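Visitor: 3D, please:
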Amino acid sequence: MHLPLLFITMATLTILSPGPGVLRSLTNALNYGLRPALVGILGTASGTFCIATLSATSLGALLAASNNAFTIIKYIGAAYLIYLGIKLWRAPAIELDNNETPPRSPQSLFIESFFMQFSNPKAIVFFLSIFPQFIDPTSDYAPQFIVLVCTFCALLFCIHATYAFFAQSAKRWFSHGQGGRWMNRIGGTTFIGFGLMLAQSKKAAQ
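Guide: Below you'll find the predicted structure:
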């Protein structure tokens, strides 16, 4: 296994950087509370594990080699991000003092976060282009894969949970007047922006 400390550093920086997954964890914490947000984070981590697994299979090779397959996956992901952005933009402002924000089931939060991760450019790029550099080709692949991917998912859960925890400290500001409305508008615009960026992205040259 090549340079595990470097892998942890790169994984941490990748997860810490703003992206659709981080934004989803923050908005879940602000809208539904810390515990539901943690369920969503589990969904994000599970989606990440699946992306890593797919990148290690023939599908990963197909996406790397086929322009058509890459384009189809790219536009599906972009459309989903834009859909989430419009949905968040139109959502009512968070209200702490009443029950206007409808509760969400843990299953729906998990599933939404799980599938959203498949449209996360950070995760896709990391596991298709960066992750393979940390695999030692002279050693057994499976143990290295399991250790590295589980490490990444554990880091993701801890970092996103920290984001969600600190979001709770700012919840009261977001819940009054323009604060909650601007949070939804900024979040929605960001999702739409990520979707448009993904739609315009090009596959790296082989």
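Visitor: alpha carbons only for contacts and neighbour counts from here, please
Guide: OK.
Visitor: any idea how far L26 lies from P36?
Guide: 11 Å (Cα to Cα, to the nearest Å).
Visitor: Please give the structure of this sequence too, so both can be compared:
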Amino acid sequence: MANYGLFIILATLTVLSPGPGVVLTISNSLRHGWTGSLPGIFGIALGAFVVAGISASSVGVILATSATAFTLLKYVGAAYLLYLGIKMWRAKSFIPELKVTSSRPWRRFSEALSIQLLNPKAGFFFLAVFPQFIQSEGNYYSQFFLLVSSYSLLVLLVHTGYALMANSARSWLTTNSGARIVGKLSGTTFFCFGVLMASASK
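Guide: The predicted model follows:
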């Protein structure tokens, strides 16, 4: 495979960059501890794997060529991010959720999976990047599986790192002011991502 190391570097920088998934991982870690954020992290990783598979199929081609399909998915994803932003902004305090896990792990998993699946830009990342690292003379499926698996593993590692860092700051967040600040910042960030997604173009 051509330039696998370069792909790892590019993928790592992409996963490290702030986005809705990163914000959700940090929020889950602050609410439920770093182990409580793992269901969401697995949801994001699985979402990346699924999006990569879709982007390599005819569905990915449709999204890349159809303005209507792209617009529809874009607005659905934006609406979901806006909903999460308003929900976090209106939360009076994160303190009860820091002490008692109020949401089920499968909800955190499905929430993270939905965020990843409803982001059309993720699919275009795979459509744009993958062809550059797959050799035409090699087996397409084995190379594709290696790249997607590597990307998903990087998601697990990087997001776990984010969760651990956020968890280390939980002592400050046991104060009312800290909890409220995190709620407002998280809500505002999700809202901004929603607006940016709604205004995005191919």
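Visitor: L26 and P36 of the first structure: which is more packed in?
Guide: The neighbour count for L26 of the first structure versus P36, taken as other Cα atoms under 10 Å, is higher for L26 (26 against 21).
Visitor: And the helix or strand containing that one, what does it pack against?
Guide: If you go by DSSP states H and E, L26 of the first structure is part of helix 20-32. Packing partners of helix 20-32 of the first structure (3 or more Cα pairs under 8 Å, 6 or more residues apart in numbering; DSSP states H and E): helix 34-55, helix 106-116, helix 141-169, helix 178-200.
Visitor: helices or strands up against the shortest one?
Guide: When contacts are defined as 3+ Cα pairs under 8 Å, 6+ apart, helix 106-116 of the first structure sits against helix 20-32, helix 34-55, helix 67-90.
Visitor: Name the residue most distant from the centre of the second structure?
Guide: E137 (32.8 Å; Cα atoms, centre = their mean).
Visitor: Helix, strand or coil: sort out it for me.
Guide: Secondary structure for E137 of the second structure, judged by DSSP: H, G, I helix; E, B strand; the rest coil, is coil.
Visitor: Distance of the equivalent of it over in the first structure relative to H2 of the first structure?
Guide: Counting by TM-score structural alignment, E137 of the second structure corresponds to T138 in the first structure. Separation of T138 of the first structure from H2 of the first structure (Cα to Cα): 11 Å.
Visitor: If I follow the layout properly, M183 of the first structure ends up in contact with H176?
Guide: No: with contact defined as Cα atoms under 8 Å, M183 of the first structure does not count as touching H176 (10.9 Å).
Visitor: and those two? which has more neighbours close in?
Guide: Using other Cα under 10 Å, the more surrounded residue of M183 of the first structure and H176 is M183, with 20 against 15.
Visitor: who are the neighbours in contact with the more buried one?
Guide: Going by Cα atoms under 8 Å, 6 or more residues apart in numbering, M183 of the first structure touches F174.
Visitor: And it, how close does it get to N28 of the first structure?
Guide: Counting by Cα to Cα - M183 of the first structure and N28 of the first structure are separated by 12 Å.
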